[in-house]
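Trainee: What would the 3D arrangement of this be:
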Amino acid sequence: MASHEFARQIDGYGLTTADILYRMPDHPSILQEYVWQDYDLAPRFPELKRFLAFWEARLEGRLYRVTVAHKSLIGPAELSKVDGEFLLH
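Mentor: As a prediction, this is how the structure comes out:
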């Protein structure tokens, strides 16, 4: 039996990482960082939007910036030729 994560990848989900900067509730001039990661559908990102809606409704820290990275994990192999060699002590 396949794992739940593998089944989601077959359905088109990929690994999504969001770097969230938010203002501290007691000190609004200070930014804090939170990293969120889950499987989501690009480019609409319904899971991330659901999380951010929860954040704005339930948490006190105002969102400052959200940076998103997404990678489809199932796909053709990425190969590249190596042109050099580095030796370390």
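Trainee: From now on I want contacts and neighbour counts done on CA atoms only, so please keep to that.
Mentor: Fine.
Trainee: Could you count how many residues lie near residue 63?
Mentor: Counted with other C-alpha atoms under 10 Å, residues neighbouring residue 63 total 17.
Trainee: I have a second one here; can you model it like the first so I can compare?
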Amino acid sequence: MTDFAFDRQLDGYGLTTAKILYRMPDHPTLLQTYLWQDYDLAPEFPELNRFLAFWRRELEGPLHSVEVAYRRLVAPHEWRRVDGLSLLN
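Mentor: Predicted structure coming up:
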């Protein structure tokens, strides 16, 4: 049985981190930071957009800005076939 996160990486998902700044509902002049991280597909970012839609619909703190960092952890050049195995000892 393989790990769900590893399966997603093989399907082309990369690790996505979003730094979300939002205004405090009771103090709109103050900004609060929220970090979100999940595996997502660039450049559409469906998981992040689903989360932001949930935020707008369910939470009271209005969004100020979102910064996104993305990195594919498993790329095609990182996989190669091994023809043999040598054991020492």
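Trainee: Post the TM-score for the overlay when you can.
Mentor: Scored against TM-score structural alignment, normalised by the length of the first structure, the superposed chains reach a TM-score of 0.84; 77 aligned residues with a C-alpha RMSD of 0.9 Å.
Trainee: Let me know how buried the closest residue to residue 40 of the second structure other than its chain neighbours is, in neighbour terms.
Mentor: The shortest distance from residue 40 of the second structure to any non-neighbouring residue, by C-alpha to C-alpha, 6 or more residues apart in numbering, is to residue 13 (5.1 Å). Per other C-alpha under 10 Å, the neighbour tally for residue 13 of the second structure reads 22.
Trainee: Same question for residue 40 of the first structure.
Mentor: 23.
Trainee: okay, the top helix by length along the first structure sits on what stretch of the second structure?
Mentor: Assignment by DSSP state H gives helix 46-58 as the longest helix of the first structure. Aligned by TM-score structural alignment, helix 46-58 of the first structure corresponds to residues 46-58 of the second structure.
Trainee: Confirm for me that residue 68 of the second structure is in contact with residue 18.
Mentor: Yes - between residue 68 of the second structure and residue 18 there is a contact under C-alpha atoms under 8 Å: 4.5 Å.
Trainee: between these two, which one's more packed in?
Mentor: Higher neighbour count among residue 68 of the second structure and residue 18: residue 18, with 17 against 13, using other C-alpha under 10 Å.
Trainee: Can you pull up the most central residue in the first structure?
Mentor: Central residue of the first structure (C-alpha atoms, centre = their mean): residue 17, 0.9 Å from the mean position.
Trainee: residues in contact with it?
Mentor: Taking C-alpha atoms under 8 Å, 6 or more residues apart in numbering, we find residue 17 of the first structure in contact with 35-38, 68-70.
Trainee: again, only using 7 Å
Mentor: Under the criterion of C-alpha atoms under 7 Å, 6 or more residues apart in numbering, the contact list for residue 17 of the first structure reads 36-38, 68-70.
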